[in-house]
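Student: Kindly generate the corresponding structure for this input.
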Amino acid sequence: MTQLEGAAMRRTSFEPMGCPVAGTLELVGEWWSLLIMRDALDGFSRFDEFERNLGIAPTMLTRRLRTLVDAGLLDRRQYSAAPPRYEYVATAKGRDLGPVIVALYAWGRKHVDAGEPSVVMIDQDTDEEILPVMVDRNSGRPLADLNTAFLAGAGADEDMRERLDPGLRAARRQRSRIT
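Tutor: Model (predicted):
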């Protein structure tokens, strides 16, 4: 590996940011990870299935699967002893990523897919197409209809509290309207 290739492969860790979005990206922010999880949640579990579905190089697939197992999103289970072969099954933590993938699907259907969709989501009990939206659990209202903001939580450090301070946010919003 050349020095340039090594530099291109390194990336900044998002872990110190202390934000749930950044923490999620630390685990699944590499695009192959989300596509592997999409397939795992759709019932694919074997190395050759992931490789065929995604057109991913075996070395990259091996690295991504190891990372997803280490992160607790997939379980690695042996299904053949000779030769040793493994399947990868979503854990409860991995299944909890499902709504995130569905949200990406819904956004892509709205903003990326031109013309007739190549993939649709259905209710397997009725075979009817589902058009997913995220809703607030308390009110049932779609998040897109709400005026939402992030606030610093109890575990936030001083930098996070300052960044998410409602008064400073209002001043930034006002400043952006003027310019």
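Student: all contacts plus neighbour counts: C-alpha atoms, from now on.
Tutor: OK.
Student: quick one, strands of this protein?
Tutor: For the chain, the strands defined by DSSP state E cover 74-81, 84-90, 121-123, 128-130.
Student: here's the other one to compare against:
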Amino acid sequence: MRHSSFAAMECPAARTLDQVGEWWSLLIIRDALHGLTRFDEFQQSMGISTNSLSRRLKELCDNGLLERHPYQDNPTRYEYRLTRRGRDLQPVVEALAVWGRKYMTRGKGAVRLVDTETGDLADPVLVDRNTGKEVNEANVHYVATKVASEVKKGKLPPP
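Tutor: Have a look, this model is predicted:
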């Protein structure tokens, strides 16, 4: 049986997937991070149908990830700009791209992240803000909190 919503789950990953888990949604966020703002730009970039794109843009606006701003009257046309909440998905989108370049495209890709000052290619990694250490299986591990499911409490150490 498929879930219609993960909103009742205590898991932050599940709740995030409720907001952006549909693949077109993350690709729209990706394109918005790349500077696209208009309906036709998103459609041209992804080849998505107009109905699907309209639905996804509405959901992303309803979820506070994009804001709609008119740029033309008669007929009224809108551009879609990332909110702070939407821009905060950049590390998530880039982490997916890093994984994809490593395992799926052998380092290729149409758009790359570069250092603003040097112009050098960036090599992003997830780093613990408190220690500065890279987040990887050697440096961190998961622990079960009070709200963890019983099956996870049995597999993970307590905090």
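Student: TM between them?
Tutor: Remark: TM-score between the superposed chains equals 0.89 [TM-score structural alignment, normalised by the length of structure 2]; 154 aligned residues with a CA RMSD of 1.8 Å.
Student: about what we covered before: include distance to E162 of structure 1 and mean neighbour count when you put the strands of structure 1 into JSON lines, please.
Tutor: Output for the strands of structure 1, formatted as JSON lines (distance: least, CA to CA, whole Å; neighbours: other CA atoms under 10 Å):
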{"stretch": "strand 74-81", "distance to E162 of structure 1": "36", "mean neighbour count": "15"}
{"stretch": "strand 84-90", "distance to E162 of structure 1": "37", "mean neighbour count": "18"}
{"stretch": "strand 121-123", "distance to E162 of structure 1": "41", "mean neighbour count": "12"}
{"stretch": "strand 128-130", "distance to E162 of structure 1": "40", "mean neighbour count": "11"}
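Student: okay, the ones you listed in a markdown table with distance to R177 of structure 1 next?
Tutor: Shown next, in a markdown table, are these (distance: least, CA to CA, whole Å):
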| stretch | distance to R177 of structure 1 |
| --- | --- |
| strand 74-81 | 46 |
| strand 84-90 | 45 |
| strand 121-123 | 39 |
| strand 128-130 | 38 |
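Student: E15 of structure 1 is nearest to which of those strands?
Tutor: strand 74-81 (20.5 Å; CA to CA).
Student: And the contacts of the closest one?
Tutor: Under the contact criterion CA atoms under 8 Å, 6 or more residues apart in numbering, strand 74-81 of structure 1 has outside partners 65, 68-69, 84-91, 94.
Student: what do you get for stretch 5-18 of structure 2?
Tutor: 147-148.
Student: Check which residues of that stretch are buried.
Tutor: By neighbour count on 16 or more other CA atoms under 10 Å, the buried set for stretch 5-18 of structure 2 is 6, 15, 18.
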